[in-house]
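Visitor: Take a look and give me a structure for this.
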Amino acid sequence: MSSPVPYKSFVQIDRQSGTAIYLQIAHQLINAIQRGFLVTGTKLPGTRSFSELLEVNRNTIVAVFEELDTQGWIETRPNKGTFIIGKIDARPQKIRIEQENQLAHYPKETGFSFKKSSLLDNPFEHSSCEYVFNDGTPDIRLTQVDHLSSLYSGHLKRKSNRSKLGYYNHDGSEFFKKHLSNYLNQTRGLHISKDNILITRSTEMSVYITSEILLSPGDTVLVGDLSYFSVNMIFQKSGAQIMSVPIDEEGIDVEAIRSICEKHTIRMLYITPHHHYPTTVTLAAQRRIELLNLAAEFGFIILEDDYDYDFHYDNAPVLPLASADKSGMVVYIGAFGKSLVPGFRTGFIIAPENLMTEMRKYLGIIDRQGDVMMEQVLGEMIETGEIHRYLKKSLKIYRERRDHIVDLLQRELQEFIDFRKPAGGLAVWTRWKEPLNLLQLSRACSRNNLFIPKTLLYQHKNLTAMRLGFGHFTLDEAEASIQILRQGVLQQL
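Guide: All right, here's what the predicted structure looks like:
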């Protein structure tokens, strides 16, 4: 006689699984009890009939019953059988046909309410197009992945490093911090020690930690009239009010900042002075001095992001504001290893030691383990000069790609756009002479196998502009992409 309970609808055996079959069955029966599919008082089939029903060995069912009995889900009554036990529900329960298959799936929604944030919605898009413009990312094809992998595996194999695998280090590798501080002092003109460094996973993580400590709801943060959207999202999530400041060919308008400070209390200024995002302009040297003086005078924090600092082609880079900060008003953040594959990159925060003490507390909560082995590898790459060789090699290629994309834009789109040859970075900022619809242009290009994400499009009544990354394109890929872009423009005119 078949069982009235449709056990096979919710007991599903995976014979390829590494979990023992008796445990698979036991766990699914417990799941059924917890969800009310098997109610208190239900009599289970005998071991022989149950094994035939589920098509398993009888000893397997004996093991299932032993497991259920050990966990307190069943009891065996002499001469009566084996029954589900637990709190008896006064209301009669039946297994409804429409519920039978629910046990094979995890719930799609929670049974409780929670806060939702449209502010943090992912703005990034993806496409299967052969060609894709981005906002200026390195080409991972240029990195020697095999060599990097051998460095990492070599560190794992060293007996002296194995003990570090179990070491919870929320303050970063001392070895890496020591060499990173030396590297930043040499390349950025800083005067720091390892005690001024916090190692993070990314620039965004650095901004988040900084915002959590330094910003309160209602604080005012100044950003460029065009600024990095992810950072703006973090500031807004912390409850800060954002005010924008004009950007011109010499960077952020310092006189406009003074005017704002005379009327409002400003807590922080976020700035990418080396290559302003997205326009790529460099903050003039005189404005840097004026900005430091303003911060000391009005007491606002300068959050300086060294975005694309490593990628400069024509002259020596202008030193960061942090290198001339005498009053402790600058918090310097950035990413190390952008010339490497993404998995070998890391973020950092540079600040006076009293702020570092508080930041380490936050990092200890959100990223206590860190990546000690990766930090050891990166520290060794600095110590041996490997990182300089990687950067020197990649800069030569990126300079060639910059020159090529500039020539292409000049040749194919000169009558439609204005742009300046960037002194560094991996993107070109283009302003369009005619206010054509950039979203329609993007769709037209997509139909011809070129994807232009909406995060690269800047358009309002006074501006029609686009940020075009070139670092990830070979010379041929860049040429094909610009040709498709030109076709899209001609279709709109």
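Visitor: CA atoms for contacts and neighbours, from now on please.
Guide: Will do.
Visitor: in terms of contact, does residue 425 touch residue 278 like I think?
Guide: No: counting by C-alpha atoms under 8 Å, residue 425 does not reach residue 278; the two are 10.5 Å apart.
Visitor: and these two? which has more neighbours close in?
Guide: The residue with more neighbours, out of residue 425 and residue 278, is residue 425; 29 against 23, by other C-alpha atoms under 10 Å.
Visitor: so when I look at residue 335, I'm seeing a strand, right?
Guide: Yes: Residue 335 sits within a strand when classified using DSSP: H, G, I helix; E, B strand; the rest coil.
Visitor: Now find how far off-centre the helix or strand hosting residue 8 is within its chain.
Guide: For residue 8, the host element (DSSP states H and E) is helix 7-10. Helix 7-10 has its C-alpha centroid displaced from the chain centroid by 42 Å (C-alpha atoms, centre = their mean, to the nearest Å).
Visitor: For burial, what's the neighbour tally of the closest residue to residue 359 other than its chain neighbours?
Guide: Excluding its sequence neighbours, the residue lying closest to residue 359 (C-alpha to C-alpha, 6 or more residues apart in numbering) is residue 209, at 6.8 Å. By other C-alpha under 10 Å, 21 other residues sit near residue 209.
Visitor: So which elements touch the helix or strand just after the helix holding residue 8?
Guide: Proceeding N to C from helix 7-10, the next assigned helix or strand is helix 21-34, under DSSP H and E. Judged by 3 or more C-alpha pairs under 8 Å, 6 or more residues apart in numbering; DSSP states H and E, helix 21-34 is in contact with helix 58-70.
Visitor: Following the chain past the helix it packs on, name the next helix or strand.
Guide: Per DSSP H and E, the first helix or strand lying C-terminal to helix 58-70 is strand 74-77.
Visitor: from the chain's centre, how far out does the following helix or strand past that following strand sit?
Guide: Counting by DSSP H and E, the next helix or strand C-terminal to strand 74-77 is strand 81-84. The chain centroid and the centroid of strand 81-84 are separated by 52 Å, computed with C-alpha atoms, centre = their mean.
Visitor: Following up with a second sequence; could you model it the same way so I can compare the two?
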Amino acid sequence: MVQVLSTLLQVEKKSKQPVYLQIANQLMALIRSGTLQTGYRLLSTRQLATLLKVHRRTIVQAYDELLAQGWLQSHTGNGTFVAKNLPEIQLSKKEIGNEKVIAPAEKAGFRFTQQPHLDRAFLRSSTRLHLDDGFPDPRLAPLEDLSRAYRSQLLSGNPYSRLGYGDTKGSLWLRQELSAYLNETRGMKTSPENILIVRGVIMGLYLVSTALLQPGDHVVVDAPGWFGANMNFIQAGANLVRVPVDEHGIDVAALEQICRKQTIRMVYVTSHHHYPTTVALRADRRLNLLKLAEQYGFIIFEDDYDCDFHYLSKPFMPLAGADPAGMVMYCGSFTKTISPAFRVGYLVGPVDVITYLAKLRRIIDRQGDQMLENAIAELLHTGVIQRHLRKSVRIYKQRRDLFCDLLRSQLGDYVKFQVPDGGMAVWTEFDPNINLISLAEKALQKDLYMSNGTSGIPAGNSFAEPPNSSIRLGFASSNAEELEESVEIIRNLLGNL
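Guide: Okay, here's the model as predicted:
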């Protein structure tokens, strides 16, 4: 056994982990694997210190650690032994025939079912150029103001209350500032109690789906639509009912026909700038949708992910602002306002529902980042975010106009599109003969990211919509030179097909 220990116990004196812990952890692993059986008498501290060429005090510390945890037992004058109350462990088997060596860090020893609707690639572009899904430009974000506000929250006030647990609904200050902001800019009639601070729209969707949907419920989604929302409804056990979208938004007349035939629990809409097509829901359809919700008793989940970025005129008022019966759950975030890295959003609804959802939020995420929430509240209070939005809208409109001119002049033979009234992307229809997957792969080789038309959903996933020839090309996160270079790369690639 001395020879075995000399090969199995290795000491790395340059490691950040103390040597005594290295030895203790390795001895623990040998006991777990069955190499050192219960009742086995260990070498004396002096013998093991000599063997490993370390100070005897180091071995004493290692043994003391294992004694304290119950792995070893010491008998005065008789030595140190592997504890007898441990279950007897058989030596692990190596690969025999078709039997594989178990790798517990890589593969679980228990069974579980992987749900196919969760198979969706993460958007993690590291390219220099990007025509993304419609993201903001973080170079424009008021980061210095946010940094100062965050620092102020860390250092000022009562540290016990400031750095302790807070309201599950989120920072009261942020909810107060948001209530005033939404009432002023969205025509809503809210109080802080109508608002639940969440990590983003996706968290708002999860809370509403988990709390308000039952397995077998029917949820209306738009087609084409956002698979991120659909994933939440499927996860809750709901059945998706797809309703087409045209140039005026979701087909409310088709929805009414569906409501006459079956019970609808929820309708998911992006009423302001429909995702992915960017079209706005026309006024008459908005009114009819609210009437249908009241008549048939379904919830409207209104995802208003980029309301502030409208270029033609003032933004449409949300459905939530004209809701006479409390049927709308309204959700937005600061993802498009500042940057996706700052996970602060808001879910707005009747007080009784918000209070209930706050109870659910508590068991999955006790509270959000109160420091960040208060920092954003300060930026709203001082008008920093409002000024940033005015500046961003002006810049993004210039980028939209330039990008659409480039698409028209450089790619006019290959694409069709409508200039969007708002948002951060152009819904672009390519010639059906163009293989978008191949085009995106070749663009990536040129350090340009663009969608390949599959929304990151693996082929064969039965929950995914079939790929088509239209994709979102985001313009907001790129400056003029980057947009020109990106379009030139696509033009050259298409010219070589």
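Visitor: Can you calculate the TM-score here?
Guide: The TM-score (TM-score structural alignment, normalised by the length of the first structure) is 0.91; 484 aligned residues with a C-alpha RMSD of 2.6 Å.
Visitor: mean shift of the helix holding residue 8 of the first structure relative to the second structure?
Guide: Once superposed with the second structure, the aligned residues differ from helix 7-10 of the first structure by a mean of 4.0 Å; criterion: mean C-alpha distance after the TM-score superposition for the first structure.
Visitor: Kindly list the longest strand within the second structure.
Guide: Longest strand of the second structure, by residue count under DSSP state E: strand 239-246.
Visitor: Which part of the first structure matches that one?
Guide: Here strand 239-246 of the second structure aligns to the first structure at residues 241-248, judged by TM-score structural alignment.
Visitor: mean shift of the longest strand of the second structure relative to the first structure?
Guide: Compared with the first structure after fitting, strand 239-246 of the second structure deviates on average by 1.2 Å (mean C-alpha distance after the TM-score superposition for the first structure).
Visitor: Determine the set of other helices and strands touching that strand.
Guide: strand 218-223, helix 227-235.
Visitor: With distance to residue 345 of the second structure and mean neighbour count as new columns, can those be given to me in JSON lines?
Guide: Listed next are these as JSON lines, based on distance: least, C-alpha to C-alpha, whole Å; neighbours: other C-alpha atoms under 10 Å:
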{"stretch": "strand 218-223", "distance to residue 345 of the second structure": "22", "mean neighbour count": "22"}
{"stretch": "helix 227-235", "distance to residue 345 of the second structure": "15", "mean neighbour count": "20"}
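Visitor: Residue 382 of the second structure -> the first structure?
Guide: Alignment note (TM-score structural alignment): residue 382 of the second structure maps to residue 384 of the first structure.
Visitor: make that residue 319 of the second structure, sorry
Guide: That one, residue 319 of the second structure, aligns with residue 321 by TM-score structural alignment.
Visitor: Give me the nearest residue to its match, chain neighbours excluded.
Guide: Counting by C-alpha to C-alpha, 6+ apart, the residue nearest residue 321 of the first structure is residue 288, at 6.4 Å.
Visitor: Aligned to that neighbour, what sits in the second structure?
Guide: Aligning on TM-score structural alignment places residue 288 of the first structure opposite residue 286 in the second structure.
Visitor: which element follows the longest strand of the second structure toward the C-terminus?
Guide: Sequence order places strand 249-250 as the next helix or strand after strand 239-246 of the second structure, per DSSP H and E.
Visitor: Have a look at how far, on average, that next one is from the first structure.
Guide: Once fitted to the first structure, strand 249-250 of the second structure is off its aligned match by 1.0 Å on average (mean C-alpha distance after the TM-score superposition for the first structure).
Visitor: Tell me the gap between that strand and the middle of its chain.
Guide: 26 Å.
Visitor: can you list contacts of the next helix or strand after that strand?
Guide: Downstream of strand 249-250 of the second structure, the next assigned helix or strand under DSSP H and E is helix 252-261. Helix 252-261 of the second structure is contacted by residues 243, 285, 288, 289, 292, 296 when judged by C-alpha atoms under 8 Å, 6 or more residues apart in numbering.
Visitor: follow-up on the earlier one: now the helices and strands packed on strand 239-246 of the second structure as a markdown table including distance to residue 259 of the second structure?
Guide: Formatted as a markdown table, those follow (distance: least, C-alpha to C-alpha, whole Å):
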| stretch | distance to residue 259 of the second structure |
| --- | --- |
| strand 218-223 | 10 |
| helix 227-235 | 18 |
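Visitor: out of the ones you listed, nearest to residue 54 of the second structure?
Guide: Across these, residue 54 of the second structure has its closest neighbour in helix 227-235 (55.2 Å, C-alpha to C-alpha).
Visitor: sorry, back to before: so of the contacts of helix 252-261 of the second structure, which ones are in helices?
Guide: Applying DSSP state H to the contacts of helix 252-261 of the second structure, the entries found in helices are 285, 288, 289, 292, 296.
Visitor: Most widely separated two among these?
Guide: Going by C-alpha to C-alpha, the pair spanning those furthest: 285 and 296, at 15.8 Å.
Visitor: burial of the equivalent of residue 259 of the first structure over in the second structure, as a residue count?
Guide: By TM-score structural alignment, residue 259 of the first structure lines up with residue 257 in the second structure. Residues lying near residue 257 of the second structure (other C-alpha under 10 Å) number 10.
Visitor: One more: residue 137 of the first structure?
Guide: When counting by other C-alpha under 10 Å, one arrives at 18 neighbours for residue 137 of the first structure.
Visitor: what do we get in the second structure for it?
Guide: By TM-score structural alignment, residue 137 of the first structure lines up with residue 135 in the second structure.
Visitor: nearest to residue 314 of the second structure, of the helices and strands packed on strand 239-246 of the second structure?
Guide: strand 218-223 (24.7 Å).
Visitor: with the first structure superposed, average distance for that closest one?
Guide: With the first structure overlaid, strand 218-223 of the second structure shows a mean distance of 1.1 Å (mean C-alpha distance after the TM-score superposition for the first structure).
Visitor: now that strand: which residue numbers in the first structure?
Guide: Mapped onto the first structure using TM-score structural alignment, strand 218-223 of the second structure covers residues 220-225.
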